[in-house]
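In: pasted the sequence and its predicted model underneath.
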Amino acid sequence: MRVGTVREIKDHEYRVGLTPESVRELTGHGHEVWVESGAGLGIGASDRDYEAAGATISPDAKAIFAQCELVVKVKEPQPGERAQLREGQVLFTYLHLAPDPEQTADLVRSGVTAIAYETVTGPGNALPLLKPMSQVAGRMSVQAGATALQKEHGGRGVLLGGVPGVMPGKVAVIGGGVVGFNAAQVAVGMGADVTILDRDPAALERLGTHFESRAKTRFSNRANLAASVAEADLVIGAVLVPGAAAPQLVTRDMLATMKPGAVLVDVAIDQGGCFETSHPTTHSNPTFIVEGIVHYCVANMPGAVARTSTYALNNVTLPHVLQIAERGWKGALQADPHLAAGLNVHAGHVTYEAVARELGYEFKPLAEVF
């Protein structure tokens, strides 16, 4: 199969769909790989590195979209990229369609077969292709929040770890999944006063056992959520409903109860955000202020640490890329129900139920696709 990867064009997105090592694996299995010139520069990989791995270097993305049967990316295709997708082509990348009706409409119109990293499953309802980026984003969220708390960025001027004789900052982490766990780890490591909220008693027990007295756990009902947000210097939104829009748990009214200059970091922004006042921002302009509260809502946080993120992502995506290249999309999905869960759009139909429900499309089940 001819497999291609292009240079990401989202604002300050430096990750790349395939590393030179992944290219070498694909070419070693007899597949042809095309890489857009400069695609790997953000991770320190030159065109020469890709050529040494067996890739053909394309001067631009146009030829890759026109000639490659499988296009492997990182972020959702931007409007100019979506215009180049075509029927019969397979797109394998993060999509986050539920809060993005324009992208969904374009993918449906193109006829492309679009498989989303974020809905590919694993044993025990895990999301193995989302997990490494959730780990990165969770850890980065506290770094970003700590920076936003600095006075020159509009924050309260609070050092999360405090100093002897001065209390540490208070961090509320909403959601105890992969993002929340990793955020709490970093916040605890910085010496902050950390509270993790979740609705799952098993998750709270697991978190309590892991952190012991270093972090507090709290059941996430309306009263506890409101109280935790009001007390916090930094709130991390780490809520996930797989494939669906995130619930907006922190309302605009809650902002009035918060300390002026407190910070909200919305890691759920890819899925629409879990704060009512959130809207996507970029690494170029990462924050905005509403009611005196600093909001950090960068939709591609892991892109800032592109090398770490790209290699972590390729570790989990490459086996699926190889299967699609070896068997074709249909054979690969029929052989692996976990990969099949990643199919979001196919031949003009929405094939992921949560997206169809959220955006008002008729849902086409996988049985009908096959």
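Out: Okay, I see it.
In: from here on, just use CA atoms for contacts and neighbour counts.
Out: Fine.
In: where do the helices sit along this structure?
Out: 20-28, 47-52, 61-67, 79-82, 101-110, 131-148, 178-189, 201-211, 222-231, 252-255, 306-335, 337-340, 353-359, 366-369 (DSSP state H).
In: of all the residues in the first one, which ones are buried?
Out: Counting neighbours by 16 or more other Cα atoms under 10 Å, one finds that the buried residues in helix 20-28 are 20, 22-27.
In: please name the nearest non-neighbouring residue to residue 159.
Out: Nearest residue to residue 159 in three dimensions, chain neighbours excluded: residue 169, at 6.3 Å (Cα to Cα, 6 or more residues apart in numbering).
In: distance of that neighbour from residue 235?
Out: To residue 235, residue 169 is 11 Å away according to Cα to Cα, to the nearest Å.
In: more neighbours: which of those two?
Out: The neighbour count for residue 169 versus residue 235, taken as other Cα atoms under 10 Å, is higher for residue 235 (27 against 22).
In: dump the residue contacts of that one.
Out: 171-174, 229, 263-265 (Cα atoms under 8 Å, 6 or more residues apart in numbering).
In: at 10 Å instead, please
Out: Taking Cα atoms under 10 Å, 6 or more residues apart in numbering, we find residue 235 in contact with 141-142, 145, 170-174, 194-195, 228-229, 250, 262-266, 295.
In: quick one on the thing from earlier: nearest to residue 119, of the helices of the chain?
Out: helix 337-340 (8.5 Å; Cα to Cα).
In: structure two is appended below for comparative analysis:
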Amino acid sequence: MTIGIPKEVKNNENRVGMTPAGVFELTKHGHIVYVQSNAGEGSGFFDSDYKKAGGLILDTIGQVYGISEMIVKVKEPMPEEYGLVQPDQIIFTYFHFASSEPLTKAMIESKATCIAYETVEDDDGTLPLLTPMSEVAGRMAIQQGAKYLEKPAKGRGVLLGGVPGVAPGKVLILGAGVVGVQAAKMAAGLGAQVTILDINMKRLRYINDVMPPHVITEFSNEFNIRKYIQNHDLIIGGVLLKGAKAPNLITRDMLKEMRPGTVIVDVAVDQGGCVETTRPTTHEDPIYIIDDVVHYSVANMPGAVPYTSTVALTNVTLPYVLKLANLGWANATDKDPALKKGLNIINGEIVYDGIIEAFQDSVFAYKS
């Protein structure tokens, strides 16, 4: 199979869909891999590295899309890429369709086969291709939150770890999944007081077992959320509904209950955000302020640490890329139930329930 690795075009997205090591494995299995020139430079991988691994370098993104049976990316196609996607082409990347009707419409019209990293799901309910980026984003959420709590960044002027004689900062984490656990680990390591809310008692029991005593758990409901947002300095949104839009757990009116300079980092922004006032931002312009509350909602947070993120992503995507390349998407998804759940759109038809529920009837007029 011919496989294309284009350069990402999303704002400040320095990750790339495949490392040279991944390209080496694909070429070893007899596949042809085309890499757009400088696609990996932001992650520390150069054209010469890909050439040594057996990759073929093409100058433009149009050439890569034009010659490839399968495109392997990191982020969803941007508007400037919509017209490059071809009928029957496999696009394997993070899509997060439920948060973008224009993207969904464009991929329906393209007649491509769209397989989303974020909905590939193992038998135990884990999301193997989302997990490493959730780990990165969860850890980064505390780094970024700590930075924007500083007064020059319009935060409350709180040091999360405190100092002797001064109480540590307080971190509220919504969601006890991968993002929540990694954020809690980082915040606890800094010495902050951490509260995690979730509706899954099994996860809360797990966190109670593995986290230090200054990480406490409570059941998530509106009463408890309203209680904690009044005195916590940093709020992390880490709620995920597989392939669907995230619920708004913090509404616009709740912002007035927070102290000025409170920071919200909404990691769920790719799925629409779990805060009503969330809107996607970029690494160039990462924050905005509403009712004196600082919002950080960069939609590609792991793109700020591209070497770590690209290696971590290739580690988990490569086995699936090999299956798709060796067997074709129909046979590969038939033989692998986890990969089958990654199918979101096939030849202009939505096949994933979460997307159908997110848009209901709004996009179906675009079907052929």
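Out: Happy to help now that I have it. Keep in mind it's a predicted model, so treat the numbers as computed, not measured.
In: how about the helices of the first structure in TSV, adding distance to residue 3 of the first structure?
Out: Output for these, formatted as TSV (distance: least, Cα to Cα, whole Å):
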stretch	distance to residue 3 of the first structure
helix 20-28	9
helix 47-52	13
helix 61-67	8
helix 79-82	16
helix 101-110	19
helix 131-148	23
helix 178-189	31
helix 201-211	40
helix 222-231	46
helix 252-255	46
helix 306-335	8
helix 337-340	18
helix 353-359	27
helix 366-369	23
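In: among those, which is nearest residue 121 of the first structure?
Out: helix 337-340 (4.7 Å).
In: tell me what that closest one is packed against?
Out: strand 113-116, helix 306-335 (3 or more Cα pairs under 10 Å, 6 or more residues apart in numbering; DSSP states H and E).
In: check the mean deviation of the first one from the second structure.
Out: Taken against the second structure, strand 113-116 of the first structure registers an average deviation of 0.2 Å after superposition, with mean Cα distance after the TM-score superposition for the first structure.
In: gap between residue 106 of the first structure and residue 334 of the first structure?
Out: The value you get for residue 106 of the first structure to residue 334 of the first structure, if Cα to Cα is used, is 26 Å.
In: apologies, that question was intended for residue 259 of the first structure.
Out: Taking Cα to Cα, one finds residue 259 of the first structure at 53 Å from residue 334 of the first structure.
In: neighbour count: those two, which is higher?
Out: Shown here are residue 259 of the first structure and residue 334; by other Cα under 10 Å, residue 259 has more neighbours (18 against 15).
In: quick check: that one touching residue 232?
Out: Yes. Residue 259 of the first structure is within contact range of residue 232, at 7.7 Å (criterion: Cα atoms under 10 Å).
In: my read is that residue 342 of the second structure contacts residue 96, right?
Out: No. Contact between residue 342 of the second structure and residue 96 fails when scored by Cα under 10 Å: they sit 11.2 Å apart.
In: intersection of neighbour lists for the two?
Out: Common neighbours of residue 342 of the second structure and residue 96 (Cα under 10 Å, 6+ apart) are 116-119, 243.
In: in CSV, list these along with neighbour count and distance to residue 282 of the second structure.
Out: Below are those laid out as CSV (neighbours: other Cα atoms under 10 Å; distance: Cα to Cα, whole Å):
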residue, neighbour count, distance to residue 282 of the second structure
116, 25, 22
117, 30, 21
118, 20, 20
119, 27, 24
243, 26, 22
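In: between those residues, which is closest to residue 130 of the second structure?
Out: residue 118 (5.1 Å).
In: for the closest residue to the closest one other than its chain neighbours, what are its contacts?
Out: Spatial nearest neighbour of residue 118 of the second structure, excluding adjacent residues (Cα to Cα, 6+ apart): residue 130 at 5.1 Å. Shown here is residue 130 of the second structure, whose contacts under the criterion Cα under 10 Å, 6+ apart are 94, 116-121, 178, 313, 316-317.
In: so what's the most centrally placed residue in the first structure up against?
Out: Closest residue to the average C-alpha location of the first structure: residue 133 at 5.8 Å, with Cα atoms, centre = their mean. Counting by Cα under 10 Å, 6+ apart, residue 133 of the first structure touches 118, 139, 178-179, 300-303, 308-310, 312-313.
In: most neighbours, which of those?
Out: residue 179 (30 neighbours).
In: distance of that one from residue 138 of the first structure?
Out: 4 Å.
In: which neighbours do those two have in common?
Out: 132, 173, 185, 236-238, 267.
In: follow-up on the earlier one: write a PyMOL command that selects only the buried members of the contacts of residue 235 of the first structure.
Out: A single PyMOL command selects the buried members of the contacts of residue 235 of the first structure (16+ other Cα under 10 Å):
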select buried, resi 141+142+145+170+171+172+173+174+194+195+228+229+250+262+263+264+265+266+295
